[in-house]
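>>> I would like the atomic coordinates for the input below:
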Amino acid sequence: MFAKSIKIPLFATPVWGFDLPEDDARAINAGLLSMLDAWFTPRPELRPGETWQTTHDLHEQNEFAPLYPFVDQAIQMSIEGLGLDDKNYVITGCWANINPPGGFHPPHTHPNNLISGVYYMQTPVSADEIIFHDPRPQAHVIHPVLTQPVPEVQTTIGVEAKPGRMLVFPSWLRHSVKPNYTNDERASLSFNVMLTDYVNKHSMPQWSGFRRDGKRA
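Here you go, the predicted model:
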């Protein structure tokens, strides 16, 4: 018999979660949702499964100002959590997503950024989760039958999304959103961050959707 046994978790992928105070979240969400409703009325026509997205300049809009201190604190804490010495950053893009009934986001990353985040304003029941995918291709080679869920061998992990919650994660981490099977819209705000010294060497975030003028991006 062994004198001691240990399990060493190697190469962990951090995902940070931050919940805003309820009163702040309620006021911020109301302002952002009102802005989006004005921008997307009437709603653009979509093909099945598509979502509405704004341009990536929401951090320059007045309605973003009340949320900015929380975004800044979350970014600073995440950069510190990565052990980085340089905490000077720039938001390279910030946009809103509206998932109508049937809308979803396929697995994707946010290229040419350091960290990315998402803040939730409205999450209907059964459309209240973001899925993160194991970035190691070898982890998908074999899937033995499990007696119970074990985090170390799961290739996807769902994290609860709820109004007032902000999640921050490495931009290279693949993530997705399952189809919205409710009759209500799911609304969130996403942002990308890059260290200031690198900002002249990276290209703009890659994304697709509908601009606020209703045209396809």
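
>>> make it CA atoms for all contacts and neighbour counts henceforth
Fine.

>>> if I pick residue 107, what's in contact with it?
For residue 107, the contacting residues are 133, 174, 175, 176, 177, by CA atoms under 8 Å, 6 or more residues apart in numbering.

>>> go again using 6 Å as the cut-off
174, 175, 176 (CA atoms under 6 Å, 6 or more residues apart in numbering).

>>> Quickly find the element holding it.
Using DSSP states H and E, residue 107 maps to strand 105-108.

>>> Can you name the secondary structure element that comes next after that strand?
Scanning forward in sequence from strand 105-108 by DSSP H and E, the next helix or strand is strand 115-122.

>>> Please name the nearest non-neighbouring residue to the one residue sitting closest to the centre of the chain.
Centroid-nearest residue in the chain, with CA atoms, centre = their mean: residue 118, separated by 3.4 Å. Spatial nearest neighbour of residue 118, excluding adjacent residues (CA to CA, 6 or more residues apart in numbering): residue 190 at 4.2 Å.

>>> Could you measure from that neighbour over to residue 55?
Taking CA to CA, to the nearest Å as the measure, residue 190 falls 11 Å from residue 55.

>>> Show me which of the two is the more surrounded one.
Legend: neighbour count by other CA atoms under 10 Å for residue 190 and residue 55, higher for residue 190 (20 against 17).

>>> show me what contacts the closest residue to residue 120 other than its chain neighbours?
Spatial nearest neighbour of residue 120, excluding adjacent residues (CA to CA, 6+ apart): residue 188 at 4.3 Å. Neighbour list for residue 188: 96, 97, 119, 120, 121 [criterion: CA under 6 Å, 6+ apart].

>>> Here is a second sequence; please produce its structure as well for comparison:
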Amino acid sequence: MTKILSLFATRIYRAPLGGHAAEALRFELARSCDLLSMEDKAGQAWCKTQNYLGYTSYASLTDLPTRMSGFGDLKRRLDKHVARFSEQVGFELAGGKLKLDSLWVNVLPKGGVHSGHIHPHSVISGTYYVSVPDGASTLKFEDPRLAMMMAAPTRRPDSAQDLQPFIFLTPEEGEVILWESWLRHEVVMNRSTHSRISISFNYAWT
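Next up, the predicted model:
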């Protein structure tokens, strides 16, 4: 009897942020992100130096959960999602815990991209989506085995999703998406005339 086993799964977690007044929090965070993009001169300077189209607080602000109450509320809600995802992927934390290591704002205007990358020194990474206008960037994930498929033919377009070399997800406003930090991903070009606003983060094992 022939058997086909599906092994070594790569799991992606998607869920509404949830909690009390989640939509009100999203609007509050949208205002905060806009304010930071205008007032964070160090972040603006870093983006200019790196030729980054748009704004990110990644290299300038490291204390957002304590600096602004909305980010503190977001952090508490993210903690619960990360704990659920940790259970789902079977992590044995051996008395340790997953703790928020960094959190930053991204404002991506029309034409903005974020090229393929991973998040070293972290266990779980993810993004909360504050504003996703029509035509905004998708999130692209890459099969981590690609570098070892030297002689493999390409996959048929109609093959199963878990066989595809790249997966494109369209985020929803108010949604949290989580993945293990070693998974290579990128944000494709924003084709909307409005900015795509998100808040990304890393959790480390402590």
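
>>> ranking the contacts of residue 107 of the first structure by neighbours, who comes first?
When neighbours are counted by other CA under 10 Å, residue 175 leads the contacts of residue 107 of the first structure with 22 neighbours.

>>> neighbours of whichever residue in the second structure pairs up with residue 52 of the first structure, just the number please.
By TM-score structural alignment, residue 52 of the first structure lines up with residue 55 in the second structure. Applying other CA under 10 Å, we find 25 residues neighbouring residue 55 of the second structure.

>>> State the number of residues packed around the nearest residue to residue 55 of the second structure once chain neighbours are set aside.
Closest residue in space to residue 55 of the second structure, ignoring its immediate chain neighbours: residue 107 at 5.0 Å, by CA to CA, 6+ apart. Using other CA under 10 Å, residue 107 of the second structure has 23 neighbouring residues.

>>> Does residue 107 of the second structure fall in a helix, a strand, or a coil region?
Three-state assignment for residue 107 of the second structure (DSSP: H, G, I helix; E, B strand; the rest coil): strand.

>>> For it, give me its contacts.
Contacts of residue 107 of the second structure (CA under 6 Å, 6+ apart): 54, 55, 196, 197.

>>> let's see 7 Å
Neighbouring residues of residue 107 of the second structure by CA atoms under 7 Å, 6 or more residues apart in numbering: 54, 55, 56, 195, 196, 197, 198.

>>> Would you check how far apart the equivalent of residue 121 of the first structure over in the second structure and residue 179 of the second structure are?
Using TM-score structural alignment, the equivalent of residue 121 of the first structure in the second structure is residue 130. Counting by CA to CA, the gap from residue 130 of the second structure to residue 179 of the second structure is 18 Å.

>>> Let me see the ranges of the strands in the first structure.
Here the first structure has its strands, by DSSP state E, at 16-19, 52-53, 89-99, 105-108, 115-122, 129-133, 156-160, 165-170, 175-177, 186-195.

>>> ok, average deviation of the shortest one from the second structure?
Its match in the second structure and strand 52-53 of the first structure itself, once the structures are fitted together, sit a mean 0.7 Å apart by mean CA distance after the TM-score superposition for the first structure.

>>> repeat for the last one
Taking mean CA distance after the TM-score superposition for the first structure, the mean distance separating strand 186-195 of the first structure from the aligned residues in the second structure is 0.6 Å.

>>> What span of the second structure is that strand aligned with?
Here strand 186-195 of the first structure aligns to the second structure at residues 196-205, judged by TM-score structural alignment.

>>> buried residues in that stretch?
196, 197, 198, 199, 200, 201, 202, 203, 204 (16 or more other CA atoms under 10 Å).

>>> again, but for stretch 28-45 of the first structure
In stretch 28-45 of the first structure, counting by 16+ other CA under 10 Å, buried: 28, 29, 31, 32, 33, 36, 40, 44.

>>> Can you find the partner of the fifth one in the second structure?
Taking TM-score structural alignment for the superposition, residue 33 of the first structure sits opposite residue 30 in the second structure.

>>> OK, contacts around the residue nearest to that match when sequence neighbours are not counted?
With sequence-adjacent residues excluded and distances taken as CA to CA, 6+ apart, residue 30 of the second structure is closest to residue 130, at 6.1 Å. Listed by CA under 7 Å, 6+ apart, the contact partners of residue 130 of the second structure are 26, 30, 173, 174, 197, 198.

>>> What distance do you get for residue 130 of the second structure to residue 183 of the second structure?
In terms of CA to CA, residue 130 of the second structure sits 23 Å off from residue 183 of the second structure.
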